[in-house]
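Peer 1: only geometry, no sequence info:
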């Protein structure tokens, strides 16, 4: 594995852990402590990582400032929160916004269901694009180069419902583009059900996926049209707010 990959793995682990010790990072990354410590010291020198009072490590101000700038440059990420909260409160199911990261998808904003049985993506979570409603929306409405790159690689099977045949997935993506929304049942997580629609930043053109993620056991087929309508209305409201936003201000 390249040093750059190890460094990225370390940053992702720090993001997920919200602070971690050298021992825990070494174990999680399966790297020797001296190697991890060398990376940490280099990152600490440039404020990407900070040392905590308890001796652990966490993401530093330079990382957080970079992330904030990225959010500020994307009007959808800046304006989505109140509309997503309203949809979550209306349905009491998890509502997430996912974006493309390389050839994966990453959860950037999420508001969880308050119900004891719930499905979540977790902010910062990365997952393949070929499995799940949100990934299919990002592939279907994203650039052709992205689809070409994803479909050129073997499609990993996660459950019996995962699309692993390229021709079948391409046909599914055509259906998603025609319908304007995607649905998945247990493609990435057994027992999970999701609906997703695209949200396009009117300023940058970047496509995100607005997703409802719920237990399949709680879903009723009669709710499909209502969920799609409410999800689509939320997406259009986010796009409208993003289209008239200026700087830190949203409609």
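Peer 2: Done, it's in. Note that the structure is predicted; figures quoted are calculated from it, not measured.
Peer 1: from here on, just use CA atoms for contacts and neighbour counts.
Peer 2: Will do.
Peer 1: which element is residue 27 on?
Peer 2: Using DSSP states H and E, the element containing residue 27 is helix 22-29.
Peer 1: residues of the helix or strand that that helix is followed by that come out buried?
Peer 2: Moving toward the C-terminus from helix 22-29, the next helix or strand (DSSP H and E) is helix 33-45. Of the residues in helix 33-45, 33, 36, 39, 40, 43, 44 count as buried by neighbour count, 16 or more other Cα atoms under 10 Å.
Peer 1: please report the distance of the nearest residue to residue 207 once chain neighbours are set aside from residue 232.
Peer 2: Spatially, and ignoring its direct neighbours in sequence, residue 207 is nearest to residue 200 (4.5 Å; Cα to Cα, 6 or more residues apart in numbering). Going from residue 200 to residue 232 by Cα to Cα, to the nearest Å gives 12 Å.
Peer 1: try residue 110
Peer 2: From residue 110 over to residue 232 (counting by Cα to Cα), the distance is 17 Å.
Peer 1: kindly report the same for residue 143.
Peer 2: Going from residue 143 to residue 232 by Cα to Cα gives 21 Å.
Peer 1: tell me which of the two has more neighbours.
Peer 2: Set residue 143 next to residue 232 and count neighbours by other Cα atoms under 10 Å: residue 232 wins out with 19 against 12.
Peer 1: for the more buried one, give me its contacts.
Peer 2: Contacts here follow Cα atoms under 8 Å, 6 or more residues apart in numbering; on that basis residue 232 touches residue 197.
Peer 1: does it belong to a helix or a strand, and which?
Peer 2: helix 224-244.
Peer 1: residue 196 too?
Peer 2: Residue 196 belongs to strand 192-200, assigned by DSSP H and E.
Peer 1: which residues are contacting the helix or strand following that strand?
Peer 2: Where DSSP H and E defines the elements, the next helix or strand beyond strand 192-200 is strand 207-215. Residues outside strand 207-215 that contact it (Cα under 8 Å, 6+ apart): 93-100, 117-120, 133-135, 137-138, 141-142, 191-201, 231, 235.
Peer 1: mind checking which of those residues are buried?
Peer 2: For those, buried by 16+ other Cα under 10 Å: 93-100, 118-120, 133-135, 137-138, 141-142, 192-201, 231, 235.
Peer 1: second one coming, line it up with the first:
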């Protein structure tokens, strides 16, 4: 039995409408922002560009599945199902899977050791590291603790871990470079990496001997470090906040 053109068109249109409806539902969920408790229907309309009737229709389905909760005053807040999914994501998300390829790329391009640091109390922790192929290099291992000194790494950790970011963060020229700050024979260059939203994830850095990792070598490596940091931020689900122009700063 052959189908007429109208039937074929109707069946082809149905999947497209389903995709569009799913897209609108995701747009609605994405309209909620950090700090929101409940959001009115009028505000959701303004944020999404969707008409109120569309939002109300989508909200019914999202409520049924636990993604939204409608309050007595007509406003909406996010439902517990999103919290459950977030917990599943956090448990399954391995930062190492994203960081290690970034470090390997930095070493392959620059030839210097690449590390990812986080702050641990009054010290900085080398969470991940890929060593330079050169025999002359700083011997730091994953898990080593270093002091929160005046090095480029410590400066990045000290400034960008604060939330909200202090005004001075926007004035810092990245990446930060220091020579001989923690060791007279070692130079380092670091820049921040961000996680979901604009949360600070850690410091991505390159280190090498001052005789080799001089100002000229640093100027050549800086664009690579900044580019890899931006890629890593995106892969971690982060957003880079407004910062200064990507040029070398520090001392």
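Peer 2: Happy to help now that I have it. No experiment lies behind these values; they were computed from the predicted model shown.
Peer 1: where does the TM-score land?
Peer 2: The TM-score (TM-score structural alignment, normalised by the length of structure 1) is 0.53; 150 aligned residues with a Cα RMSD of 3.1 Å.
Peer 1: corresponding residues in structure 1 for the helix ranked longest in structure 2?
Peer 2: In structure 2, taking DSSP state H as the definition, the longest helix is helix 5-30. When structure 1 is aligned by TM-score structural alignment, helix 5-30 of structure 2 has no counterpart there.
Peer 1: may I see the buried residues of that helix?
Peer 2: Buried, per 16+ other Cα under 10 Å, within helix 5-30 of structure 2: 24, 25, 27, 28, 29.
Peer 1: nearest spatial neighbour of the third one, skipping sequence neighbours?
Peer 2: By the measure of Cα to Cα, 6+ apart, the closest residue to residue 27 of structure 2 outside its immediate chain neighbours is residue 48, 6.5 Å from it.
Peer 1: the one you found and residue 119 of structure 2: what is the separation?
Peer 2: Counting by Cα to Cα, the gap from residue 48 of structure 2 to residue 119 of structure 2 is 38 Å.
Peer 1: what do you get for residue 142 of structure 2?
Peer 2: 14 Å.
Peer 1: coming back round to it: any chance of the buried residues of helix 5-30 of structure 2 in a markdown table, plus distance to residue 210 of structure 2?
Peer 2: Formatted as a markdown table, these follow (distance: Cα to Cα, whole Å):
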| residue | distance to residue 210 of structure 2 |
| --- | --- |
| 24 | 54 |
| 25 | 54 |
| 27 | 50 |
| 28 | 52 |
| 29 | 50 |
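Peer 1: quick one: which of the residues you listed is nearest residue 43 of structure 2?
Peer 2: Nearest to residue 43 of structure 2 out of these is residue 28 (Cα to Cα; 11.0 Å).
Peer 1: that closest one and residue 46 touch, don't they?
Peer 2: No: with contact defined as Cα atoms under 8 Å, residue 28 of structure 2 does not reach residue 46; the gap is 10.8 Å.
Peer 1: residue 139 of structure 2: what secondary structure?
Peer 2: At residue 139 of structure 2 the chain is in coil, as set by DSSP: H, G, I helix; E, B strand; the rest coil.
Peer 1: corresponding residue for it in structure 1?
Peer 2: Per TM-score structural alignment, residue 139 of structure 2 is aligned with residue 120.
Peer 1: check which helix or strand residue 129 of structure 2 maps to.
Peer 2: strand 123-130.
Peer 1: cool, and residue 114 of structure 2?
Peer 2: Counting by DSSP H and E, residue 114 of structure 2 is part of strand 113-120.
Peer 1: which residues of structure 1 does that strand align to?
Peer 2: So strand 113-120 of structure 2 sits over residues 94-101 in structure 1, by TM-score structural alignment.
Peer 1: the matching stretch against structure 2, how far on average?
Peer 2: Taken against structure 2, stretch 94-101 of structure 1 registers an average deviation of 0.5 Å after superposition, with mean Cα distance after the TM-score superposition for structure 1.
Peer 1: give me the distance between that stretch and the centre of its chain.
Peer 2: 4 Å (Cα atoms, centre = their mean, to the nearest Å).
Peer 1: cool, and stretch 214-226 of structure 2?
Peer 2: On Cα atoms, centre = their mean, the centre of stretch 214-226 of structure 2 falls 22 Å from the chain's centre.
Peer 1: same question for stretch 116-135 of structure 2.
Peer 2: 19 Å.
Peer 1: straight-line length of stretch 112-125 of structure 2, end to end?
Peer 2: 19 Å.
Peer 1: over to stretch 63-81 of structure 2?
Peer 2: For stretch 63-81 of structure 2, the end-to-end distance is 10 Å (Cα to Cα).
Peer 1: try stretch 143-158 of structure 2
Peer 2: Start-to-end, stretch 143-158 of structure 2 (Cα to Cα) is 19 Å.
Peer 1: stretch 109-116 of structure 2 now?
Peer 2: OK, stretch 109-116 of structure 2 end separation, Cα to Cα: 17 Å.
Peer 1: what do you get for stretch 100-115 of structure 1?
Peer 2: Start-to-end, stretch 100-115 of structure 1 (Cα to Cα) is 28 Å.
Peer 1: what lies in contact with that stretch?
Peer 2: 77, 81, 84-85, 88, 92-99, 118, 120-129, 135, 138, 146, 149-150, 208.
Peer 1: next, the buried residues of that stretch.
Peer 2: 100, 103, 104, 105, 106, 107, 108, 109, 110, 111, 112, 113.
Peer 1: turn these into TSV, columns for distance to residue 11 of structure 1.
Peer 2: As requested, the buried residues of stretch 100-115 of structure 1 are exported to TSV (distance: Cα to Cα, whole Å):
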residue	distance to residue 11 of structure 1
100	18
103	18
104	17
105	17
106	15
107	16
108	16
109	19
110	20
111	23
112	24
113	28
